[in-house]
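Engineer: Sharing a model that was predicted from the sequence below.
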Amino acid sequence: MSDQDVLLIDNPAPGVRRLTMNRPEKRNALNNPLRKAIFDAVTDSDRDPEVRVTILRGAGPSFCAGYDLSANNAVDQPYYTAQGIWPWSRQVVEGWFRMWDLAKPVIAQVHGYCLAGGSELATACDLVYVAEDAKIGYPPTRLMSPPDMQFHPWMMGMRRAMEMYLTGDAITGIEAAQDGFANRAFPADRLDEEVVKVAIRVAMTPSDLQQINKRSVHRAMEAMGMRDGLRAGTELQALAFCTESSLEYRKQFKRDGKSVSGLLSQRDAPFGDYRETGKTAADD
């Protein structure tokens, strides 16, 4: 698959651009070619006078299962980030702020798994609509680190954020809407239709005014410290990668020759969720 094929682009209604992440065999895990394609496409939408709003969704069974741990994400990053101790979290948070700072609205359409970096991607969008049975979570808190983009306290409040960080458990789409991560949840078979309906309503407002409407909300969040808080969180994420537990777990990705799938199972098997849901010892 070429880099061009990792993101499909169509226009489902006047003024509406739709981007479909197209790595279904990887549950649309974010490698650098896909990240670059997304940033290029949303920038093109922002520049295109015919586009007023962009929808971002995923092909296959999931929206996005997170960053692609099988890829070398230190190579061919889509933009430069100042270096230092573990700059990856700064790299990705800078990318999400690139989306945050666009003039035109971006809508995340979430179904299936929306995990780790996938949940960061959805958060970087202005509106989030989810399938009722979607699964949103950050399981890397169990053996690696807290999130790169630590949006949970800002979007969901202290108690829910604390529970998600300390357990790594996922919430459903219905819970995500109740807790403030998403705007609304719809039955999965209606999600496409309902998101396009919202996009058409958003597109009714001219972009020169809509960009001010969008920035008004962002400025309020930034006045409360959200941007500074998210940037500060990247340093805590980098610090977590220096802990003995995280180092020991991550060494296995190279040392033991285990597949990424096996290491994720190692992480989640004690909890009996994500890829381990419903599995018994006989399944291993």
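Structural biologist: Good, I have the coordinates.
Engineer: switch to C-alpha atoms for all contacts and neighbour counts from now on
Structural biologist: Noted.
Engineer: What segments of the protein are helices?
Structural biologist: Assigned by DSSP state H, the helices in the chain fall at 32-47, 88-100, 117-124, 152-156, 158-167, 173-179, 191-203, 207-223, 226-240, 244-255, 260-268.
Engineer: Second structure for comparison follows:
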Amino acid sequence: MDLKETRERIIYEKTGAIARITLNWPEKANAQDQKLAEEVDAALADADRDYDIKVLILKANGKGFCSGHAIGNNAVDYPAFVEGAKVMGTPWKPQSDLFVKPVLNLWEFAKPTIAQVHGYCVGGGTHYGLTTDIVIAAEDAYFQYPPLQGFGMPSGECSIEPWVFMNWRRASYYLYLNEVIDAHKALAVGLVNEVVPAINSMPGWRQSRGTSRRLR
């Protein structure tokens, strides 16, 4: 059954065999607050359960794809962190629930996944933009992981994409030097599959690869 729902932070659509999750908080650069992370994960779970869905596309509205974790007031952005700290003395459990398990759900999603990245894809946003099976980047896309400068050695959450898709020396350089990788360099080092002139050319890309007809 076709569906289009505009939720607080995302737009979730199902058209034929294709599910689309669109990050839709452009006024906050699609930052990953608790609400956005929960809505993305819930949409992933729904698309996984729906036998009619064969492919998932993840994209975003606004000037960029995703600016990463929300930085500001945890009481507003991450109420689960505050609750976890009160109950257990540390927010590690809700942090895992929001930013490790959902990333693994996308990484291990049982159906083909495609990320459609434009503009900034930085910090925690790279976990959405680079863990799909196929990544199509607009020419203005760029990738960066600033948290390493403040947090030290990459945690399990941030170690998936660079270490898997780039060789060890290249990934170390990218992470430790806080390198900005533009779309063409991302293609050269294996982070993305293709660079397109504009993100709205995605339908043309699908048709050129023969996927649109098969999945319609």
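Structural biologist: Alright, I've got the coordinates. All values derive from a computational prediction rather than experimental measurement.
Engineer: Could I get the TM-score for this pair?
Structural biologist: The TM-score (TM-score structural alignment, normalised by the length of the second structure) is 0.79; 198 aligned residues with a C-alpha RMSD of 2.8 Å.
Engineer: coming back round to it: same list (the helices of the first structure) but as TSV, adding distance to V16 of the first structure and mean neighbour count.
Structural biologist: Below are the helices of the first structure laid out as TSV (distance: least, C-alpha to C-alpha, whole Å; neighbours: other C-alpha atoms under 10 Å):
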stretch	distance to V16 of the first structure	mean neighbour count
helix 32-47	9	19
helix 88-100	17	19
helix 117-124	18	24
helix 152-156	26	18
helix 158-167	33	14
helix 173-179	23	21
helix 191-203	7	18
helix 207-223	12	14
helix 226-240	28	18
helix 244-255	41	13
helix 260-268	37	16
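Engineer: Ok, which of those comes nearest M21 of the first structure?
Structural biologist: Closest approach to M21 of the first structure among the helices of the first structure is made by helix 32-47 (7.5 Å; C-alpha to C-alpha).
Engineer: Quick one: residues contacting the spatially most central residue of the second structure.
Structural biologist: Centre of the second structure computed as the mean C-alpha position; nearest residue by C-alpha atoms, centre = their mean is Y128, 1.3 Å away. Shown in contact with Y128 of the second structure (C-alpha atoms under 8 Å, 6 or more residues apart in numbering): 58, 103, 106, 115.
Engineer: which residue in the first structure lines up with it?
Structural biologist: Aligned counterpart of Y128 of the second structure in the first structure: L121 (TM-score structural alignment).
Engineer: again with H184 of the second structure
Structural biologist: Per TM-score structural alignment, H184 of the second structure is aligned with I174.
Engineer: thinking again about what came up before, can you tell me how far the residue nearest to the centre of the second structure is from L3 of the second structure?
Structural biologist: Between Y128 of the second structure and L3 of the second structure the computed distance is 22 Å (C-alpha to C-alpha, to the nearest Å).
Engineer: And for S96 of the second structure?
Structural biologist: For S96 of the second structure, the distance to L3 of the second structure - C-alpha to C-alpha - is 30 Å.
Engineer: before we move on, what about V180 of the second structure?
Structural biologist: As for V180 of the second structure, its distance to L3 of the second structure is 37 Å (criterion: C-alpha to C-alpha).
Engineer: Who has more neighbours out of these two?
Structural biologist: Taking other C-alpha atoms under 10 Å, V180 of the second structure and L3 do not tie; V180 has more neighbours (17 against 11).
Engineer: give the contact list for W96 of the first structure.
Structural biologist: 120-121, 124.
Engineer: and what of L58 of the second structure?
Structural biologist: Counting by C-alpha under 8 Å, 6+ apart, L58 of the second structure touches 20-23, 113-116, 128-129.
Engineer: list the ones among those residues that the first structure also has?
Structural biologist: For these, the aligned pairs still in contact in the first structure (both residues aligned by TM-score structural alignment, their matches' C-alpha atoms under 8 Å) are 20-23, 113-116.
Engineer: Which of these fall within strands?
Structural biologist: Among those, DSSP state E puts 20-23, 113-116 in strands.
Engineer: Quick check: Q178 of the first structure vs V6 of the first structure, distance?
Structural biologist: According to C-alpha to C-alpha, Q178 of the first structure and V6 of the first structure sit 32 Å apart.
Engineer: got it, and K214 of the first structure?
Structural biologist: 28 Å.
Engineer: Serialize the helices of the first structure to a markdown table and add fields for distance to A13 of the first structure.
Structural biologist: Listed next are those as a markdown table, based on distance: least, C-alpha to C-alpha, whole Å:
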| stretch | distance to A13 of the first structure |
| --- | --- |
| helix 32-47 | 14 |
| helix 88-100 | 22 |
| helix 117-124 | 22 |
| helix 152-156 | 30 |
| helix 158-167 | 36 |
| helix 173-179 | 25 |
| helix 191-203 | 7 |
| helix 207-223 | 16 |
| helix 226-240 | 33 |
| helix 244-255 | 44 |
| helix 260-268 | 39 |
